[in-house]
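Trainee: what follows is a predicted structure for the sequence shown.
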Amino acid sequence: MSRLPILILLLVLPVSAQVSGTVMDAATGLPKPDARVTLQATTTRDITNGQGEFQLPGVTGTGLVIVAAAKGYYNASTFVNPPATGVVLQLVPVPPMNDPNYQPVDPDNCGVCHPDQFSQWEQSPMALGAVNTWVHDIYDGTGTAGGMGGFVYTRDSVHAAGNPASECAACHEPETWIEQGHVPMSPVGSATPASLHGISCDVCHKVADIDMTRPNFPGIWSGVVEWSRPNPGEQVMYGVLGDTSIHVPGFMEPSYQPQLTAEVCAACHQDKNDPDANGNFEEPNGVISEPTYLEWLASPYADPMSPQAATCVDCHMPSYGATTVAVAFQPPQRDPSTIRSHRIEGTTPEFLEHAVELSITTQLGATSAEVDVTITNQHTGHHVPTGVTVRNMILLVEAWREEGNLELVDTGGQSVHALGGVGDPAQGYYGGLPGKLYAKVNHDASGQGPTFFTDATGITFDNRIAALASDTTHYSFQLPLGGGNFQVRARLVYRRAFRFLVDAKQWTLDGHGNPLADVQAPHFGHLMEERLASFSVPGPPAIAMFGTGCNGLVIGTGGPPRLGQPFTATLDGAPGLAVSFLLQGASNTSWLGVPLPIDLASLGQPGCFVLISPDTSHLAFVDPAGQASLSAVFPTNPAIVGSGAYLQWLVMTPSAPLGFELSNALSFAVQP
């Protein structure tokens, strides 16, 4: 068989072959197992075996960049033309870096090469962490004009004398904390570089390691978080791509740090307090104040094998369409899903409105509407709400009849906790209304609470909803008479702080200067979800005639009884100029224990019946034509819709055996 076709195929097809080799530890000269080896900007990757060996099959092209990476080492790269065997990549360990004179890189400098990331970060909560006015109000009352109201740490905390700085700066102004140790945040308006940087690029990208056996220590805590402070002429920037290859000594030296996807977040989003002030935040006597990381860790989202697997970065740093990570050094084109926004959002409208699912089910009873409202934490990788213990959600459930907009009364016992606000519901004080407050509520040593987390000694209750869990509450709304068309509405509202604290500090803006939804109508909080359910209940007819009258006496009406309108009862067939009475009663089944109707035939007046209970009577004079009428106007009170009575005319007739005759009767029910 001719080999020419095979030769032609080999000439025209692109080169596709294996790249293989070994990754070595440059310090020890030994093979480096468990290193990542990646064809740059692709998903073609291998993890080295125990002998440091790797294989990248099916690699096509020329001048390709292969990058080796491992935690604690600088990335190592080389160019290859496949097929290539015997490739050796030397991983150089990142040396210990703890220069006390190191100054964090100014984010403006980072923005020269990374303008997207800088512009995203610049107005993020991370950048504004040190100028958050709420933090200053809680610490020393200096953030806003009303900051001295409510709890002020330096004035009110039992720990203020022994720990005057507290640990605020460890998270909110970490550059100061790293440089100077256990110190307070810079005063409001001081405009120091550290206060203007907040949680800067360097703060996160210099975390060499975080000890996850001690996740509850706050912030950049020495001994728990290893933070690299490069010596002169050295540099390191930790990241998660693991295939960056820019090496500019003293300027940019990349190192793979997989903890940046989640564990590094725990530095500030997982901590306890220290009630005995001995510097150990992992003791059982501590109360967790920032629970977010461990909530995530306990959920399926933290399991890489789970269908729900997602890290903090996956949700809070979504991709935004970019295909390069920088504008300098000819960066490779990347899959947009690998390049993440540095806006780092959390409680923005987009996140709050896509956090949970809300549903309503209704079931009609004899006199009530039974309502179940279910909240499912379907889209959040941790509890809702999460974060500091002042965060809370309020579920509000209400029902009304559309006709007359009549509010229904809930006869169940499920109501919003007083922390939802005590006062006028029209101003957002929802305590006592049908619904539920979701929060983690702590208490101090005297059992009083909630208190600020620094002074907490225990948890009064924690009814927040865990990831993928649901919470159902039940309500029983009393149905009014008359039936009608009904609506049930459930709203879930997010609040950044308990209302009593907002009022005490007179907050109208959040800590970053944005209008505070907690004090804004109509929801007095950010509306996360809203659902409506409708149902109808048949009511009694407006008018129903029954029975027969004596000698052709007939009762009638001028139209249906409606709120705010005249209702007229008419009489026809009576003797002219007779005296008549419109009888009104509450029953057509009994009167003074005697069953109705009463047949008057036994009293000598056949064909006449007492059809209703004559509880009251109203005088009317018959005109010469044998007609009479009486009118009344119902008040415009929706509560009386569906209520009614029974009417029957009595006409004084001297020729009748009993001296009177009776008409037929009617029932009426007030309409909207």
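Mentor: All right, it came through fine.
Trainee: C-alpha from now on. contacts and neighbour counts both.
Mentor: Will do.
Trainee: distance of T348 relative to I66?
Mentor: For T348, the distance to I66 equals 39 Å [C-alpha to C-alpha, to the nearest Å].
Trainee: those two - which one has more neighbours?
Mentor: I66 (24 against 10; other C-alpha atoms under 10 Å).
Trainee: list the buried residues of the host helix or strand of that one.
Mentor: I66 is located in strand 64-69, with elements delineated by DSSP states H and E. By 16 or more other C-alpha atoms under 10 Å, the buried positions in strand 64-69 come out as V65, I66, V67, A68, A69.
Trainee: contact partners for the last one?
Mentor: So the one you mean is A69. A35, R36, V37, N75, A76, L91, G242, D243, S255, Y256 (C-alpha atoms under 8 Å, 6 or more residues apart in numbering).
Trainee: which of these sits closest to N664?
Mentor: Checking the contacts of A69 against N664 with C-alpha to C-alpha, the nearest one is G242 at 93.3 Å.
Trainee: excluding chain neighbours, what is closest to that closest one?
Mentor: Y256 (5.0 Å; C-alpha to C-alpha, 6 or more residues apart in numbering).
Trainee: isn't the one you found up against Y73?
Mentor: Yes. Taking contacts as C-alpha atoms under 8 Å, Y256 lies within contact range of Y73: 7.2 Å.
Trainee: what distance do you get for the residue nearest to G242 to T244?
Mentor: Distance of Y256 to T244, computed by C-alpha to C-alpha: 9 Å.
Trainee: intersection of neighbour lists for those two?
Mentor: Contact criterion C-alpha under 8 Å, 6+ apart; residues shared by Y256 and T244: N75.
Trainee: okay, strands next: where are they in the stretch 251-400 of the chain?
Mentor: In the stretch 251-400 of the chain, the segments counted as strands under DSSP state E, counting those that start in this stretch are 254-256, 271-272, 288-290, 357-364, 368-376, 392-401.
Trainee: any idea which of those is most buried?
Mentor: Of all those, strand 254-256 carries the top mean neighbour count, a mean of 28, counting by mean count of other C-alpha atoms under 10 Å.
Trainee: centre of the chain to it, how far?
Mentor: Centre-to-centre, strand 254-256 and its host chain are 36 Å apart (C-alpha atoms, centre = their mean, to the nearest Å).
Trainee: hmm, A84 is touching S16, no?
Mentor: No. Using C-alpha under 8 Å, A84 makes no contact with S16, being 10.6 Å away.
Trainee: quick one, strands of the stretch 51-200 of the chain?
Mentor: 53-60, 64-69, 76-80, 84-91.
Trainee: let's bring in a second one:
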Amino acid sequence: MQKSSPGGGRPMPSRPSHDLGMPGQRRSFTRHWISGLAGLAFLAVCLSIGLTLADEPAPVRGVVLAAEGKPAEGARVRWQGGAVAVSTDAEGAFTLHGVGRRVTAWKQGYFIAGQAATRSALQLRLRPLPDQDNLDYEWVDPRPDRRHEDRCGNCHSTIHDEWAASAHARSAGNRRFLNLYEGSDWHGRPNVGWNLLAEHPLGAGVCTACHAPTASERGVREDIRKVAGVDALGVHCDFCHKIAEASSERLGLSHGRFGYDLLRPTQGQLFFGPLDDVDRNEDTFAPLYKESRYCAACHEGTIFGVPVYTTYSEWLDSPARREGKHCQSCHMTPTGTLTNIAPGKGGIPRDPLTLSSHAMPGATPEMLRRAVNLKVHCDELLGEAQVKVEVAAGDVGHRVPTGFIDRQLILSIEGVGQTGRQVEATSGPLLSPLAGLGENRAGLFFAKQLEDLDGQAPVPFWKPCRIRADTRLKPGEPAEASWTFPAEGLAGVRIRLIYRRFHAEVQQAKAWPDDAICIIDQVVAVPPNHRWGR
């Protein structure tokens, strides 16, 4: 049966019983259904945002005041132990987001201030540093002792132990150093070999400036053998953390303590350091502690007219400096295991990558292997074995070797016969006799070489002398050389890279134990086109 249209026109077809209504009604229902879903989704988003905003605490606001209650503009404010810092505005005001238990503030020329966090406005007052150095200050012994609560090692045990095993802790009493200073040998016998006191007595007081920088008594400064107490501990904690600034005006000419501006308090205590949120009312932050300039006064020195230490100026000219790396990047690299510098003594958990190691390694086997790259190419041609070697200063911010002027790096090349006998090279550079490996030994000698005015070497820097050659490796400038060996009966070529701290001749005269470090010792076979590298 058909129904008539409302307007009386053509009859309309019948609809199945499950039809929900007119076409217009269906479209209306669909629109309402989609709108409802969209509304629910929007409501869910709003609720999510609302919950997120509700979970995020309100920021902490406050003001930092300096001397006489004046606003401290440009003060650095952070959650203690946190990574993000903000600066105060011209009114000393700050807004600090995030969460934490304590807020700290620091500004140049002031102690670090701190206050427990509250939701009410904070007011942090900065206390100015002393305006002059106290020359009568008594240095603090770093060694742990519960009878003396101010000892560094009582609270900072890990850092103390790292320092105690370092060269800095032994700088005043190093046995080889004293042998050169007083002319003795390893067994204490006098008048053996090089002797600063006998050969340049007016220069006897130079050494204490770096090796015992806190020695101040007249007579002790002129003879480092007389240092005692804290002064005998060399470059110790309290000295390093009293350095307010490092001068660069007379770099290399003002050594050790004379190259630093110290600030020692008359009352209470004062420590400079690399953390800007240590608020014990006796600490302040110094950016210097993360810069190579901090090391320069002792690691750059022209002594008696001779450039004995040039590590800092080498760094100034290095790719490492251009990449933003400093001495501390390699020599105070965080171990990744230290998370609290004073556990149980008021220290707080910190990111281990922000806490520097105080082991301060120098010429250790690990550091030397990082510092030098070696490539070897061997070929056999027309009955001869040809060996080409490239040596390069690798991941390092100075020349290799560096430090004291007598340091040496020796590349030794030896042919090894099938019966084990030594096969001499028929061409290629030979080692200097200063290397101490005998005559006619193939190889390269990397060192700053001094000679006396008659051309004789080795010679101590305190005698009249001149630089014969400086063949040390420079970052970015590899050294290459080739040698030829008779191929018949040749089993391989032994490549050794050896580091020495002193001339072999001096070491033998002083009866010092051999402390040479063999960085690489490898026998390379010589079939055609054999290559080996590290």
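Mentor: Yep, that arrived. Predicted model, so just to flag it, every value in this text is computed and none were measured.
Trainee: next, the TM-score between them, please.
Mentor: Laid over one another, the chains give 0.81 as their TM-score (TM-score structural alignment, normalised by the length of the second structure), with 478 aligned residues with a C-alpha RMSD of 3.0 Å.
Trainee: circling back: can you list the strands of the stretch 251-400 of the first structure in TSV and add distance to G321 of the first structure?
Mentor: Output for the strands of the stretch 251-400 of the first structure, formatted as TSV (distance: least, C-alpha to C-alpha, whole Å):
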stretch	distance to G321 of the first structure
strand 254-256	23
strand 271-272	34
strand 288-290	32
strand 357-364	28
strand 368-376	30
strand 392-401	33
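Trainee: map P401 of the second structure onto the first structure.
Mentor: Superposed on the first structure with TM-score structural alignment, P401 of the second structure falls opposite P385.
Trainee: number of nearby residues for its match?
Mentor: So P385 of the first structure, with other C-alpha under 10 Å, has 27 neighbours.
Trainee: for the residue positioned nearest the centre of the first structure, what are its contacts?
Mentor: Nearest to the mean C-alpha position of the first structure, counting by C-alpha atoms, centre = their mean, stands L352 at 4.8 Å. Shown in contact with L352 of the first structure (C-alpha under 8 Å, 6+ apart): G346, Y494, H526, M528.
Trainee: now with 7 Å, please.
Mentor: Neighbouring residues of L352 of the first structure by C-alpha atoms under 7 Å, 6 or more residues apart in numbering: M528.
Trainee: and it, what pairs with it in the second structure?
Mentor: Correspondence of L352 of the first structure to the second structure, assessed by TM-score structural alignment: L368.
Trainee: shouldn't D276 of the second structure be in contact with D283?
Mentor: No. Under the criterion of C-alpha atoms under 7 Å, D276 of the second structure lies out of contact with D283, with a separation of 8.6 Å.
Trainee: quick check: neighbours shared by the two?
Mentor: Residues touching both D276 of the second structure and D283 (C-alpha under 7 Å, 6+ apart) are I112.
Trainee: what residues does stretch 86-96 of the first structure touch?
Mentor: So stretch 86-96 of the first structure is contacted by 20-27, 68, 72-77 (C-alpha under 7 Å, 6+ apart).
Trainee: so which residues of the stretch 1-150 of the first structure form helices?
Mentor: Under the criterion DSSP state H, counting those that start in this stretch, the stretch 1-150 of the first structure contains helices at 4-12, 107-113, 115-122, 133-139.
Trainee: where along the stretch 451-600 of the first structure do the helices fall?
Mentor: With helices called from DSSP H, counting those that start in this stretch, the stretch 451-600 of the first structure shows them at 499-504.
Trainee: circling back: who wins for neighbours among the contacts of stretch 86-96 of the first structure?
Mentor: Of all those, A68 has the most neighbours under the rule other C-alpha under 10 Å, reaching 34 neighbours.
Trainee: how close does the closest residue to that residue other than its chain neighbours sit to D471 of the first structure?
Mentor: Of all residues not flanking A68 of the first structure in the chain, V37 sits nearest, at 4.4 Å (C-alpha to C-alpha, 6+ apart). In this view, V37 of the first structure and D471 of the first structure are 46 Å apart by C-alpha to C-alpha.
Trainee: so which of these two has more stuff around it?
Mentor: For V37 of the first structure versus D471, the count of surrounding residues by other C-alpha under 10 Å is larger for V37: 30 against 14.
Trainee: which position in the second structure aligns with the more buried one?
Mentor: Checking with TM-score structural alignment, V37 of the first structure has V77 as its match.
Trainee: now swap in V327 of the first structure and tell me
Mentor: Per TM-score structural alignment, V327 of the first structure is aligned with P343.
Trainee: F151 of the first structure contacts I138, correct?
Mentor: Yes. Assessed by C-alpha under 7 Å, F151 of the first structure is found in contact with I138 at 6.3 Å.
Trainee: residues in contact with the residue nearest to H255 of the second structure when sequence neighbours are not counted?
Mentor: What sits nearest to H255 of the second structure in space, not counting adjacent residues and going by C-alpha to C-alpha, 6+ apart, is A297, at 5.1 Å. The contact partners of A297 of the second structure, by C-alpha under 7 Å, 6+ apart, come to L251, G252, S254, H255, G256, G259.
Trainee: cool, and S667 of the first structure?
Mentor: Applying C-alpha under 7 Å, 6+ apart to S667 of the first structure gives the contacts I543, A544, M545, A645, Y646, L647.
Trainee: ok, now L263 of the second structure?
Mentor: By C-alpha under 7 Å, 6+ apart, the contact set of L263 of the second structure is Q132, D133, K242, I243, A244.
Trainee: any idea what it aligns with in the first structure?
Mentor: That one, L263 of the second structure, aligns with S228 by TM-score structural alignment.
Trainee: gap between that match and E179 of the first structure?
Mentor: Counting by C-alpha to C-alpha, the separation of S228 of the first structure from E179 of the first structure is 12 Å.
Trainee: same check on S157 of the first structure?
Mentor: Taking C-alpha to C-alpha, one finds S157 of the first structure at 26 Å from E179 of the first structure.
Trainee: between the two, who's got more neighbours?
Mentor: S157 (19 against 16).
Trainee: just tell me what P93 of the first structure corresponds to in the second structure.
Mentor: Taking TM-score structural alignment, P93 of the first structure has P128 as its aligned residue in the second structure.
Trainee: what is the burial count for its match?
Mentor: Counted with other C-alpha under 10 Å, the neighbours of P128 of the second structure add up to 14.
Trainee: what does I6 of the first structure give?
Mentor: I6 of the first structure has 9 neighbours, counted by other C-alpha under 10 Å.
Trainee: before we move on, back to that, what's the nearest residue to the match of V327 of the first structure if we skip its chain neighbours?
Mentor: Excluding the flanking residues, the one nearest P343 of the second structure by C-alpha to C-alpha, 6+ apart is C155, at 7.3 Å.
Trainee: any idea how far that neighbour is from W483 of the second structure?
Mentor: Note on C155 of the second structure: its distance to W483 of the second structure, by C-alpha to C-alpha, is 58 Å.
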